[in-house]
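1. My questions concern the predicted model and sequence given below.
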Amino acid sequence: MPESTAASLVGQEYEVEVGPVAHGGHCIARTDAGRVLFVRHTLPGERVIATVTEGHEDSRFLRADATRILHASKDRIEAPCPFAGPGKCGGCDWQHAKPGAQRRLKADVLTEQLARLAGMTPEDVHWDGTVEPAPGDKLPQGEVPGWRTRVQYAIDDEGHAGLRRHRSHEVEPIDHCLIAAPGVTELGIEKREWPQIATVEAIAATGSNDRQVILTPRPGGRLPIVELDKPVSVLRVGEKDKAIHRVHGRSFVRERADGRTWRVGAGGFWQVHSRAAELLVDAVMRGLTPRKGEMALDLYCGVGLFAGALAQRVGDQGAVLGIESSKRAVEDAQHNLADLDRVRIEHGKVDQVLPRTGITEADIIVLDPPRAGAGKQTVRHLAGLAPRRIAYVACDPAALARDLKYFQEAGYVPRFLRAFDLFPMTHHMECVAILEPAAKGV
């Protein structure tokens, strides 16, 4: 679309009363003239000076930062990270809020998304309205949990490591990321220069001592000699094919969850919070209560985490089918589950592969779709398999709410829902909804 020719309002200041939190790490405010502002670095109930960061005279809404706090919320604290704030690192949305307040804000967002997109209340989904912290994340005020086991650093023109500013390609140089897991911090990415490099991804497995660094050179850039203090695998992203090539060390890391070791290839998906995989497996298995001999599906299965957990519980008389679109993840899943004869992993998109399998019924289903959700077509297909229970793992409350509406239309309703704060300091959360047929006779 062509850019607007209307006058830019970037830099314009408005004094506003801040309203409710909205999905995306900001709050809603209105100018005296009624123009909507999405304001970051503020909290509901505050009075602030909001400085516009994006928008024109004809924009439906404006984006802004709270650059001066005139009346502070009781939930406001000084951001523990020196790189958090207006115009700085865009990675953390809620550094300025008490940890308990962050979880309440996330609960408000989930409640609003369920109401607006699904027409459901917390009571309808049997959710107690709380967002649960991960074990070990409740720390004294001022202390930040180092939870993030995978961090992608952007490199500026001088070769310094940093993180992207909000909705920008600009780099905020940093010397330490507070939310990075200790294993990432130990790699010392921020302490050295990275000439000719565009990005550095640092991975610290929690199930082993495996450490990995993935380098993406700038166009035409040469890979520097990498000598880090800790034993680490180094890989690079190819300029032309975008494939990941091993320089030295393993091409994967080993994670641990549910009593098993999981190989996760370079660029493969694994939950970034150090406790997330174990916590989510426990929540899903408690909700599904798998029985011996059942037929189970694990959709968007990644490296096979839920498929493996299901297989161990349905036993030799049961069966598990996993479907995953990433070829590398399928290879990892097949490796990880090679000892489980009753597990099959198929490569492809769920909405294309599942109809081709010929499966007409299943007892239990896990789906962990990408941020966009599963969608109406897939939801209808799953309901047509008449499972006794479905576990929906969601990383986005809007997608969750939309799909819960589709499930309701297809005859499935939430038995209960749990929400987890697996991304402290950010607006993100993870949810697990357990669904069952609305007609209890099934």
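-> Structure's in. What do you need? What you see is a predicted model; the values in this text were computed from it and never measured. Residues are numbered from 1 along each chain as shown.
2. rest of the way, CA atoms for contacts and neighbours
-> Will do.
3. Which residue is the nearest non-sequential neighbour of the residue nearest the centre of the chain?
-> The geometric centre of the chain, computed from its C-alpha atoms, lies nearest to Cys395 (Cα atoms, centre = their mean), at 5.1 Å. Distance criterion Cα to Cα, 6 or more residues apart in numbering; nearest residue to Cys395, sequence neighbours excluded, is Glu430 at 4.7 Å.
4. Included below, for side-by-side comparison, is a second structure:
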Amino acid sequence: MTGPDRPATGLDVGDVVTVEVGPVAHGGHCVARHGDHGQVLFVRHALPGEQVRALVTELGPGGRFVRADAVEVLEASPDRVTPPCPYAGPGRCGGCDWQHATPAAQRDLKAAVVTEQLVRLGGLTPAQVEALRVRCEPVPGDTEGLGWRTRVEVAVERRGDGSTVTGLRRHRSHEVVPVDRCLIAHASVDATGVLGGPPPPAPVVALDVVAPSVGEPVVVPLVAPRRIRGAARRGARHTPVPSGPVPEVTERVGEHRFTLSARGFWQVHPGAAATFTAQVMAWLDPQAGERALDLYAGVGLFAVPLAEAVGSTGSVLAVEADREAAEAAARHLAERPWAQAVAEPTERALDRLVAQGERADVVVLDPPRSGAGPAVVAAVAALRPRAVVYVACDPAALARDLRAAREHGLELVGLRVLDAFPMTHHVECLALLRPHA
């Protein structure tokens, strides 16, 4: 390859180089350097301290870095194990990042990533992070990191030779790897027979498989949006949509039941919702008569126990931009008239509350992977809460928002890092913020 993306060291896609593997980085890979210029490689399927032969798979913009796979391990880490799944490894299924490490080592890697993000993006000092005692904890409901994923999208690829392949996608690719069993999938997902069974008829391009905590699993066929089906056949990227009505599923957390669309958002690890709720309630410790705000509320996972805690002399406002989820939250709160759910973008709802001079005693922030953003953080601080719990599925977004929170008088005083996505690089963080003393 020639041009602006070719690295100055001359590395190109397909090259194989020997490198010493450095620290873990956010995204399921480790950092290595090659050549006199110290060309950065982000190497998957490696572990810190190893020496590997790395196959270059992709060039980063401007040649600033390259992506690579460790295709041969010359000196192995003591934390390395044989991946339990035969589909895990270079060039295979992209669903898992760390199957080649022990579960304990995986959690150590995730804790290291969170620590690095808090320092580099969050502006905390190493001493401040050390005081938080960052460690990644397992979540009840899996078996050594396997059998936990209750929601799986199975891909369907119709190939030029007329064959149809059902399975999971390669890393950073739309190519489908035939898979007859996914080891991180919940047993109920595998029991549907979608993986390894006969492929669905056209025009189905994917299958959403959902194993709720109440009732039987459901399978939702997905098709390309009608307006781009022709383009999809030519290989264009698209977001599949349901081929018909989507059934509802029921999830149970303690004594509470939540009914939602099978395609609606819910935590995929069977122990996550209960674990997160218990920590949110313990940290906020909502009292009778207090005003609670649940932002990015989904179907009301946190709003319902908050409403019970503050009682009829208090109030709860659940804000959720997705109308279907907000309507579900309203149904779940219906027996508690002092709590309400609104279908509105979070930033707009906060602007209104701040303009009206409102206050909130406790706040839950559970934003999407991109984070809440500085405007939302500033507005939350303007409501002068005594405590905020931020539920984050991306440590980089969390770190950026924590920096903004500190600028507006909210200090990080507690942190839990939870391994709600074993075998993958994803991790969930719960952060407790309080006003500066």
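-> Now that the structure is in, tell me what you want to look at. Note that the coordinates shown come from a computational prediction; the quantities given were computed from them, not determined experimentally.
5. related to what we said a few turns ago, show me what contacts the residue nearest to Cys395 of the first structure?
-> 393-396, 419-422 (Cα atoms under 8 Å, 6 or more residues apart in numbering).
6. Closest to Arg254 of the first structure out of the residues you listed?
-> Closest approach to Arg254 of the first structure among these (Cα to Cα): Leu422, at 20.5 Å.
7. The closest one maps to what in the second structure?
-> Applying TM-score structural alignment, one finds that Leu422 of the first structure aligns to Ala420 in the second structure.
8. Run a quick check on that match versus Ala273, I expect a contact.
-> No. Ala420 of the second structure is beyond contact range of Ala273, at 9.7 Å (criterion: Cα atoms under 8 Å).
9. So which of the two has more stuff around it?
-> Set side by side, Ala420 of the second structure and Ala273 show more neighbours around Ala420, with 31 against 19, by other Cα atoms under 10 Å.
10. Now do the contacts for the more buried one.
-> Taking Cα under 8 Å, 6+ apart, one finds 138-139, 269, 272, 426-428 in contact with Ala420 of the second structure.
11. got these as JSON lines, with secondary structure columns?
-> Output for the contacts of Ala420 of the second structure, formatted as JSON lines (DSSP: H, G, I helix; E, B strand; the rest coil):
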{"residue": "Pro138", "secondary structure": "strand"}
{"residue": "Val139", "secondary structure": "coil"}
{"residue": "His269", "secondary structure": "coil"}
{"residue": "Ala272", "secondary structure": "helix"}
{"residue": "His426", "secondary structure": "coil"}
{"residue": "Val427", "secondary structure": "coil"}
{"residue": "Glu428", "secondary structure": "strand"}
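12. quick revisit: ok, now how distant is the match of Leu422 of the first structure from Glu347 of the second structure?
-> With distances taken as Cα to Cα, to the nearest Å, Ala420 of the second structure is found 28 Å from Glu347 of the second structure.
13. Ok, Ala303 of the second structure next?
-> Ala303 of the second structure is 18 Å from Glu347 of the second structure, by Cα to Cα.
14. next one: Thr143 of the second structure
-> Thr143 of the second structure sits 40 Å away from Glu347 of the second structure, going by Cα to Cα.
15. buried residues in stretch 6-17 of the first structure?
-> Applying a neighbour-count criterion of 16 or more other Cα atoms under 10 Å, the buried positions in stretch 6-17 of the first structure are 8-10, 13-17.
16. Distance from it to the middle of the chain?
-> With Cα atoms, centre = their mean, to the nearest Å as the basis, stretch 6-17 of the first structure stands 31 Å off its chain's centre.
17. So what would you say the end-to-end distance of it is?
-> Start-to-end span of stretch 6-17 of the first structure (Cα to Cα) is 26 Å.
18. Kindly report the same for stretch 147-163 of the first structure.
-> 17 Å.
19. May I see the buried residues of it?
-> So for stretch 147-163 of the first structure, counting by 16+ other Cα under 10 Å, buried means 147-156, 159-163.
20. before we move on, what about stretch 208-221 of the second structure?
-> 208-213, 217-221.
21. Which pair of the residues you listed spans the longest distance?
-> Ser213 and Pro221 (20.8 Å).
22. Among the buried residues of stretch 6-17 of the first structure, name the ones in strands.
-> 13-17 (DSSP state E).
23. ok, which pair from the residues you listed is furthest apart?
-> Glu13 and Glu17 (13.1 Å).
24. Quick check: Asp12 of the second structure touching Val56?
-> Yes. Taking contacts as Cα under 8 Å, Asp12 of the second structure lies within contact range of Val56: 6.7 Å.
25. give the contact list for the aligned partner of Pro368 of the second structure in the first structure.
-> Aligned counterpart of Pro368 of the second structure in the first structure: Pro370 (TM-score structural alignment). By Cα under 8 Å, 6+ apart, the contact list for Pro370 of the first structure reads 300, 394-395.
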